[in-house]
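**Student:** here are the coordinates; sequence isn't available:
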């Protein structure tokens, strides 16, 4: 307790309030392992060796559970002067409750509809206890499930929809969407050059682009958005130095998101302000990320031509030098003076030089201009909200997505296979199709089951040309990565090619069951 008091005072002296989070009713395996009677089965329970979501949760049908949680919170109240107490409320599987006689009795006795309303019962009961002790409750957006507690502040992490719903209910909201403010995500698409992270992609500019107050809200509802929070979960950060690297300077961008009116935000001006801040990081010996000073590239289809136009830029005042053969740029490489036209398979590398010395990191982008690139094409399947990218253009623009599923280069779906129809315009010979696919188990993304290629000359009747079935997943439940899948077949001469990428329907569960529908993420359909 003395150590906690010391931390609280250290923060107070710097005008920071520490808000404790005591997880319930899920994410409590450590407590169950110590006190097995807190669970539905009585154990034995084992402390987790890997992070994740456990099916073992507090027993909501036992009064002893509530007595324990109230005792813990009473001790927490005395240690933390914060007005708020965070109770988690997230990622609570209902499996144990469905089988537990005590939990089922609680549902019947309180005329609850189901286990989701049982979770709401737990949250509301703890809310009453917290309020009775002069505190306010915060919970992750799952506390919306089964009915929202009246005085709870909702922390919206699964996108912005939970925050919108809570504000419309009249509850206060803290916006913390994983799409923009998860600082444990990769901050560069060049993952090979980065320390291992949980996945995703959120660079400084993406953090800065976030606006916490959704436009869907009325003026009165908007007043309920109390602020924004960045999350930096440390499962993949073994040292404080790495925490610094993941936080700086993204945390500076988040600060401006919190205190700047939308109409006053301008990224180029932020970069000007953050440059001397980075010098302070350097002088203080902090381990900061320098991606913000690297060359950036944007490639778009050239209007009226079957090529790409690549524009390079840098906030650093210097010369951009580049190569197109995959070699590392040096101070005497080609000077960038105008957008680059890309018409074939090229490996562009670019770096900024100031007074002949490199600044920032190397920009790397490979282009693959196959027979499918820039052709008339149609996406004949549905995508999931937020993962449509640029539609069919994403699959035929000559740019392969990297290992970040949310970098805008991937088509994502949780309900469909991906079906792309390519129209070459005239009869064309080809014998190979390639497709890129992701696996990121912790984001519910799985390698596809199969890839099938069909051909046609009239766009109506299609014949199977080749297929790749029973595609193995990447090894290990937490193994993330990208696979380039190739289907070879006898040479075809056809005007149309239809590529079907079949989704793996469910995520693999440790117990072999099939519960959670998986996502399929696909990019760049290549035909050769």
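**Tutor:** On my side now, so go ahead. None of these values were measured; they are calculated from a predicted model.

**Student:** going forward, measure contacts between C-alpha atoms and count neighbours the same way
**Tutor:** Fine.

**Student:** quote the end-to-end distance of stretch 436-447.
**Tutor:** 10 Å (C-alpha to C-alpha, to the nearest Å).

**Student:** before we go on, here's another structure to hold up against the first:
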């Protein structure tokens, strides 16, 4: 018999060979294991296959119950002898250095999973379940461990409420793909979703709203309703529900992390308890009053009940997108700033974060927050969840803090995953499976001693535009599989083409299990023209920006040459190919063709995505000149900007005959302001 030793990610389609005959066998495991050594032979599964577990009593019960409910239907036995699957917790495992790692050894007679923890055994079981087919388990040895300790998914249950059975269903899938954190976004303006005994109005009133969809509610007054009232939409988890979910997750070695938003995204709280806002008026404020001592009494009471329900090491406190609008004029906030020697409202926010961290630390917990908690100074023991790119995470790491990488460009599953006109309405953006898979959470430039501070990665599904369980699952799967492989698998074993084949198979398996994944086999792909350079007369020419026509620094698309670099933008302005102009500034650019040139076409594409306030221009003017001073207008286009629910692309161009050295392209925003985005001025 000949044994093949192959790194898994390089080719999970593995060949088994014998001297007499070659037999092709493929294995499909997500995430890709660290090392696979396949041998000839199969361990057959049958009704008499035994299960022997040598582990601590708690882990033994979890594993036994889990396998009893699995398709394997293994029969518990009292000894390791015979045709048996053995799960063995060992004191040391020289092959791997992670407690979540495992070694799976399969022979035609026996299966042995070894690990130093129950979690390691559990992940070995997931690999075993994925390997099993109608014949049984292929013989060989798999040695495996995770790249990151934190492998997470965040579910927003505030904007749209999803019941506990839906959450359990997702926990099953997360565990199957070796994710170990579920972050629940429990509170936000659209609804408070957790029972707090001391503050009943949070669930009697702040958990219910007028409209079933977030968008209707957001555009129609944003009112709350009494529980049981006519047309009241919403819901919440009772404390018993939370205990049930936490226990269910623990049985799958998943930690549930609660998020209680502060100081912002708290309209629902400040309408139910307006005395905690700066103005004491319902429906007027989004930020807690940091100067009010009652704010801290409320937050500490809420967090006390939360900590009693969630045993997680971390409590997430949000910390993002605080408007701070009333703090400069609030007497209590200003008094707090003067007393504490705080120079600005950023430091006032930092004061709140620091104080809440001291409270959490005193109760044996750690603070986790979005990267805005860096503003005004980071709390001493906090961990940063970096969502506005990777910069916040790297800043935290540089200062000795842990970071969880979750940048919107790679990890926000509320974006479209395929051509927008083929998908239900989303908030915008374009995040296909391949883009998720391409994410590297650890920059190559990061110093080796800082690498361990990158604690892990997380995908996020915010649900403003995701109103149903079926829609949520379509947004999660299969993209979460790509994130799982980013989080678990060593980069050396990753290969997208191989992963894509495994993901196609996984989609079919998920459908059989009752999930509603995106049909990956029907993927359309990126916007036509975006995957290859476009050739035209202006490529590489000098571009001059007019007065007060500078592009927005955050969307430069590469700078002054971006509009003539031959690169067409994709489905999203976030792909760094679209140049953005904001604040009703006129896009006013002149291209120097270097010499008088015969021209027959000048045009540029614009996009519109109304949700994030990206609009078409209201006016476009195309002109030419030979001296760069006196311009002749070729075409003036007026356009009525109309808000809609689509992602649309329109080319504003001129066709004809002209000769000129200079080409001037101007575009103006309409009544809605917002962003103008264009990708390339094409000249032919």
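**Tutor:** Here it is on my side, so go on. All of these numbers come straight from a predicted model, not from anything done at the bench.

**Student:** what does residue 241 of structure 2 correspond to in structure 1?
**Tutor:** Taking TM-score structural alignment, the alignment pairs residue 241 of structure 2 with residue 3 from structure 1.

**Student:** what does residue 507 of structure 2 give?
**Tutor:** Under TM-score structural alignment, residue 507 of structure 2 pairs with residue 278 in structure 1.

**Student:** please apply the same query to residue 305 of structure 2.
**Tutor:** By TM-score structural alignment, residue 305 of structure 2 lines up with residue 75.

**Student:** what does residue 106 of structure 2 give?
**Tutor:** Checking TM-score structural alignment: residue 106 of structure 2 goes with nothing.

**Student:** and the closest residue to residue 106 of structure 2 other than its chain neighbours, how close does it get to residue 43 of structure 2?
**Tutor:** Counting by C-alpha to C-alpha, 6 or more residues apart in numbering, residue 106 of structure 2 lies nearest to residue 139, which is 4.6 Å off, once chain neighbours are set aside. Residue 139 of structure 2 sits 7 Å away from residue 43 of structure 2, going by C-alpha to C-alpha.

**Student:** circling back: which secondary structure element contains the match of residue 305 of structure 2?
**Tutor:** helix 63-79 (DSSP states H and E).

**Student:** by how much does that helix deviate from structure 2 on average?
**Tutor:** With mean C-alpha distance after the TM-score superposition for structure 1, helix 63-79 of structure 1 departs from structure 2 by a mean of 0.4 Å once superposed.

**Student:** matching residues in structure 2 for the helix or strand following that helix?
**Tutor:** Remark: after helix 63-79 of structure 1, the chain's next helix or strand is strand 84-88, criterion DSSP H and E. Aligning strand 84-88 of structure 1 against structure 2 (TM-score structural alignment) gives residues 314-318.

**Student:** one more: stretch 111-123 of structure 1?
**Tutor:** Residue span in structure 2 matched to stretch 111-123 of structure 1, by TM-score structural alignment: 341-353.

**Student:** cool, and stretch 143-151 of structure 1?
**Tutor:** Under TM-score structural alignment, the match for stretch 143-151 of structure 1 in structure 2 covers residues 373-381.

**Student:** could you give the separation of that stretch from the chain centroid?
**Tutor:** Stretch 373-381 of structure 2 sits 23 Å away from the centroid of its parent chain (C-alpha atoms, centre = their mean, to the nearest Å).

**Student:** tell me the secondary structure at residue 272 of structure 1.
**Tutor:** helix (DSSP: H, G, I helix; E, B strand; the rest coil).

**Student:** now swap in residue 591 of structure 2 and tell me
**Tutor:** Quick answer, by three-state DSSP: residue 591 of structure 2 is strand.

**Student:** structure 1: which residue goes with that one?
**Tutor:** Per TM-score structural alignment, residue 591 of structure 2 is aligned with residue 421.

**Student:** quick check: nearest residue in space to its match, chain neighbours excluded?
**Tutor:** Using C-alpha to C-alpha, 6+ apart, the closest residue to residue 421 of structure 1 is residue 498 (4.4 Å).

**Student:** likewise residue 458 of structure 2?
**Tutor:** Counting by C-alpha to C-alpha, 6+ apart, the residue nearest residue 458 of structure 2 is residue 152, at 4.3 Å.

**Student:** the one you found pairs with which position in structure 1?
**Tutor:** Matched to structure 1 by TM-score structural alignment, residue 152 of structure 2 sits unpaired.

**Student:** quick one: the strands in the stretch 201-350 of structure 2?
**Tutor:** Applying DSSP state E, counting those that start in this stretch to the stretch 201-350 of structure 2 gives strands spanning 208-209, 233-234, 255-262, 314-318.

**Student:** ranges for the helices of structure 1?
**Tutor:** Taking DSSP state H as the criterion, structure 1 contains helices spanning 2-12, 29-34, 63-79, 95-99, 101-109, 115-132, 161-169, 204-209, 219-222, 240-247, 250-259, 267-284, 392-395.

**Student:** tell me the helices and strands packed up against the third one.
**Tutor:** The helices and strands touching helix 63-79 of structure 1, judged by 3 or more C-alpha pairs under 8 Å, 6 or more residues apart in numbering; DSSP states H and E, number zero.

**Student:** I would like the residues contacting it, please.
**Tutor:** 1, 4-5, 20, 22, 38, 58-59, 126, 129 (C-alpha atoms under 8 Å, 6 or more residues apart in numbering).

**Student:** for the residues you listed, which single residue is the most surrounded?
**Tutor:** residue 58 (27 neighbours; other C-alpha atoms under 10 Å).

**Student:** what residue in structure 2 is paired with that residue?
**Tutor:** In structure 2, residue 58 of structure 1 lands on residue 288 (TM-score structural alignment).
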